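# No sequence on hand, only this structure:
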């Protein structure tokens, strides 16, 4: 029998830990799960578990991520042409996660991908709020492809996500309460509300213009685009915004300010890739998985979203230090960086910067 390489052995160990952790969390729930029992289930040492996952929270998130990256067979919803039909289909797909009355509490939480009691600290709560804003933007961009005469549907997306997440919290606390078909119908009818959705953040008129430069641009290696699932290269003209987990709402500022035809890329960075980085990967992967089942590829958001866990993009554009409050952006044209901005409003400033003449 051929000996396993070091990489193969590491992958086998990681898979064993994930399988054991999934069983432990499904049986006991997040709060009562113990790393020692997970190690025992996997027939590994406690140190072997921690060498792959630095905390129980990181391990729980990895289990949830694995469930969305390797799902069971799921039927694709038909692509819907109207706004109401698209929202109805999205809600139906999203609600498939709800636990049933007979499910165990711990198993139901795992199926629901519940984060109740997992992120009770301030950094986690801040990141969750920002991730939810980004989720609303991504859903809104898909919905806007159905109603091009109305350029912004973010408030509608926020309302839909509020309703769906509320249904999820109720299913977590009181399984069996509420009817998913009623929730789906309610989401469909939300399209009839006049939400007066305008785009006028009060701080944007005061954002300093981007600095005009002529710096060499050396594109980093490709990274997976979390929206399309394809590899994202960085050699095309457009705007690249590097946003910390606490500044994800600035993604919309880049999208709305971009010139027609611009490629807008958001690179998410964090000072805590093991936990907050995994949280972003989980929530965005969950949402985009639903979007891909409802919307045709040409209706998905044109925004590209990559997770810059190792700060390779941040380093490439000249940002040496990153944290969850990072906001920096550049405009790339003809193989050069032609505009730079840092600080609050940087994504807007780089997107509005004029091209080189």
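Now that the structure is in, tell me what you want to look at. As the structure is a prediction and not an experimental result, all values here were calculated from the model. Numbering: from 1, shown residues only.

# going forward, measure contacts and count neighbours with C-alpha atoms only.
Will do.

# Break down the stretch 101-250 of the chain into its helices, ranges please.
Assigned by DSSP state H, counting those that start in this stretch, the stretch 101-250 of the chain shows helices spanning 105-112, 122-144, 154-173, 180-189.

# ok, for the spatially most central residue of the chain, nearest residue in space, not its chain neighbours?
A centroid search over the chain (CA atoms, centre = their mean) returns residue 284, at 2.1 Å, as the residue closest to the centre. In this structure, residue 284 finds its nearest non-sequential neighbour in residue 135, 6.7 Å apart by CA to CA, 6 or more residues apart in numbering.

# The one you found: how many residues sit nearby?
By other CA atoms under 10 Å, 23 other residues sit near residue 135.

# Next one: it from residue 53, what distance?
Going from residue 135 to residue 53 by CA to CA, to the nearest Å gives 26 Å.

# Distance check, residue 306 against residue 341.
Taking CA to CA, one finds residue 306 at 19 Å from residue 341.

# how near is the residue nearest to the centre of the chain to residue 101?
28 Å.

# cool, residue 34 as well?
26 Å.

# Please apply the same query to residue 138.
Residue 138 is 32 Å from residue 101, by CA to CA.

# got it, and residue 143?
Residue 143 is 32 Å from residue 101, by CA to CA.

# So which of the two has more stuff around it?
Counted by other CA under 10 Å, residue 143 and residue 101 do not tie: residue 143 has more neighbours, with 27 against 13.

# ok, that one touching residue 153?
Yes. At 6.9 Å, residue 143 counts as touching residue 153 under the criterion of CA atoms under 8 Å.

# So the residue nearest to the centre of the chain: helix, strand or coil?
helix (DSSP: H, G, I helix; E, B strand; the rest coil).

# any idea which element the closest residue to residue 113 other than its chain neighbours lies in?
Spatial nearest neighbour of residue 113, excluding adjacent residues (CA to CA, 6+ apart): residue 64 at 6.3 Å. Following DSSP states H and E, one finds residue 64 within helix 56-69.

# want to compare, so here's the second one:
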């Protein structure tokens, strides 16, 4: 029998730890679970567990992220998308609420089913990330609700209201399983599409954002990246806008979305200084959202933006930014295999997405592709 390579052995160990951890968390819940017991269940040493995960929090998030990934992989698209934004919110809410725990569930298993983060987010960066992630999820949901029009702030606000309603219902169900009627909640979500909200003006800092810097930099476009929206492999060798955002700056995606020109390919690359915890939290939340969206909308109506998690720093390094953290915001515009505009800092995505490109450059780019 052939010997396993080191990578294969590490993957097998990681899989065994995840199986054992899922059983431990289902039985004891996050707070009472013990890493020592997880190691015993997996028939491994405590050191073997820590060689794959930085701690109990990272391990718990990995279990939830694995469950969300399985749900996304199993998601079957509908024959057609809902006819109106209200109908879409109602269907989305009904599917999202399927995760609510049953009254007969043990607390631990109920928390896993619910993707509960109670007691997990006890750090400042994690709490900041949660607020930014809610906004980012609302942006993606809003794009699906109105797939053929420019992003409107009012639609984003309504999507955020719907997500707030659902997460509030989840918090109640966690402490009182069976409380709240899912069908009533879904109807309430449907009505949110008609709630009058103010289309807010641009954020106050945007007038102070400087223009993107024109460049003519050659670059080696990364390929074989995983797009979280479609689940497919993509490269960044086509013309478009690439915005690298730390988990603590994800809400800035709205500025880039609203500034982008019709037809722009917009790719958001998510980075963090803590891939094992904050990065996995971001992956969990986005994967969970996409799993629901895939069951509500046909492929053509899924969010237009592409989302990539750059845990290895491949994209960041390609654009010349080796060090990243949760506050990173860097953007480039590419055309004809060149980086033609760059910006960094608050408002970078807005500056680059709105960067004017001369028509002659566009024509040369199109000609080079023929």
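Looks like it arrived, so ask away. Given the structure is predicted, the values throughout are model-derived calculations rather than measurements.

# Overlay the chains and give the TM-score.
The TM-score (TM-score structural alignment, normalised by the length of the first structure) is 0.96; 356 aligned residues with a CA RMSD of 1.6 Å.

# what sits against the equivalent of the residue nearest to the centre of the first structure over in the second structure?
Matched to the second structure by TM-score structural alignment, residue 284 of the first structure sits across from residue 286. Residue 286 of the second structure sits next to 133, 137, 228 when contact means CA atoms under 8 Å, 6 or more residues apart in numbering.

# Quick one: neighbours of the aligned partner of residue 170 of the first structure in the second structure, just the number.
In the second structure, residue 170 of the first structure lines up with residue 172, judged by TM-score structural alignment. Residue 172 of the second structure has 15 neighbouring residues, counting by other CA under 10 Å.

# repeat for residue 122 of the second structure
11.

# Surely residue 344 of the second structure touches residue 329?
Yes. If you go by CA under 8 Å, residue 344 of the second structure and residue 329 touch, sitting 5.9 Å apart.

# Show me which of these two is the more surrounded one.
Shown here are residue 344 of the second structure and residue 329; by other CA under 10 Å, residue 329 has more neighbours (27 against 20).

# Show me the strands in the second structure, by range?
Using DSSP state E, the strands found in the second structure span residues 213-218, 225-226, 233-234, 240-246, 266-271, 306-309, 329-335, 338-344.

# Could I get those in CSV, plus columns for distance to residue 166 of the second structure?
As requested, those are exported to CSV (distance: least, CA to CA, whole Å):
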stretch, distance to residue 166 of the second structure
strand 213-218, 42
strand 225-226, 28
strand 233-234, 31
strand 240-246, 25
strand 266-271, 25
strand 306-309, 23
strand 329-335, 30
strand 338-344, 35
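
# between these, which gets nearest to residue 207 of the second structure?
Closest to residue 207 of the second structure of those, according to CA to CA: strand 338-344, at 15.0 Å.

# once aligned to the first structure, how far is the closest one on average?
On superposition with the first structure, the mean distance recorded for strand 338-344 of the second structure (mean CA distance after the TM-score superposition for the first structure) is 0.5 Å.

# Show me what that strand is packed against.
strand 213-218, strand 329-335, helix 348-353 (3 or more CA pairs under 8 Å, 6 or more residues apart in numbering; DSSP states H and E).

# Next, the buried residues of the last one.
With burial defined by 16 or more other CA atoms under 10 Å, the residues of helix 348-353 of the second structure counted as buried are 348-353.

# quick one: the longest helix along the first structure to helix 56-69, angle?
In terms of residue count, the longest helix belonging to the first structure (DSSP state H) is helix 6-32. Following axes from the mean of the first three to the mean of the last three CA atoms, to 10 degrees, one obtains 110 degrees for the angle between helix 6-32 of the first structure and helix 56-69.

# ok, and for helix 6-32 of the first structure, which residues are buried?
Of the residues in helix 6-32 of the first structure, 13-14, 16-27, 29-30 count as buried by neighbour count, 16+ other CA under 10 Å.

# quick one: contacts for residue 22 of the first structure?
By CA under 8 Å, 6+ apart, the contact set of residue 22 of the first structure is 60, 63.

# Then the one 4 residues further on?
If you count contacts by CA under 8 Å, 6+ apart, residue 26 of the first structure has them with 106-110.

# 7 Å instead?
Residue 26 of the first structure makes contacts with 106-107, 110, as judged by CA atoms under 7 Å, 6 or more residues apart in numbering.

# which one of those has the most neighbours?
Greatest neighbour count in the contacts of residue 26 of the first structure, by other CA under 10 Å, goes to residue 110: 24 neighbours.

# Now do the aligned partner of that residue in the second structure against residue 194 of the second structure, distance only.
Using TM-score structural alignment, the partner of residue 110 of the first structure in the second structure is residue 112. Distance of residue 112 of the second structure to residue 194 of the second structure, computed by CA to CA: 33 Å.

# now residue 260 of the second structure
Distance, residue 260 of the second structure to residue 194 of the second structure, using CA to CA: 26 Å.

# Next, work out how far apart the match of residue 110 of the first structure and residue 61 of the second structure are.
10 Å.

# same thing with residue 53 of the second structure?
For residue 53 of the second structure, the distance to residue 61 of the second structure - CA to CA - is 10 Å.

# Compare the two and say which one has the larger neighbour count.
residue 61 (24 against 18).

# Now for the more buried one: which residues touch it?
280-281.

# Equivalent analysis for residue 134 of the second structure, please.
Taking CA under 7 Å, 6+ apart as the test, residue 134 of the second structure contacts no residue whatsoever.

# In the first structure, what sits opposite it in the alignment?
Using TM-score structural alignment, residue 134 of the second structure pairs with residue 132 in the first structure.
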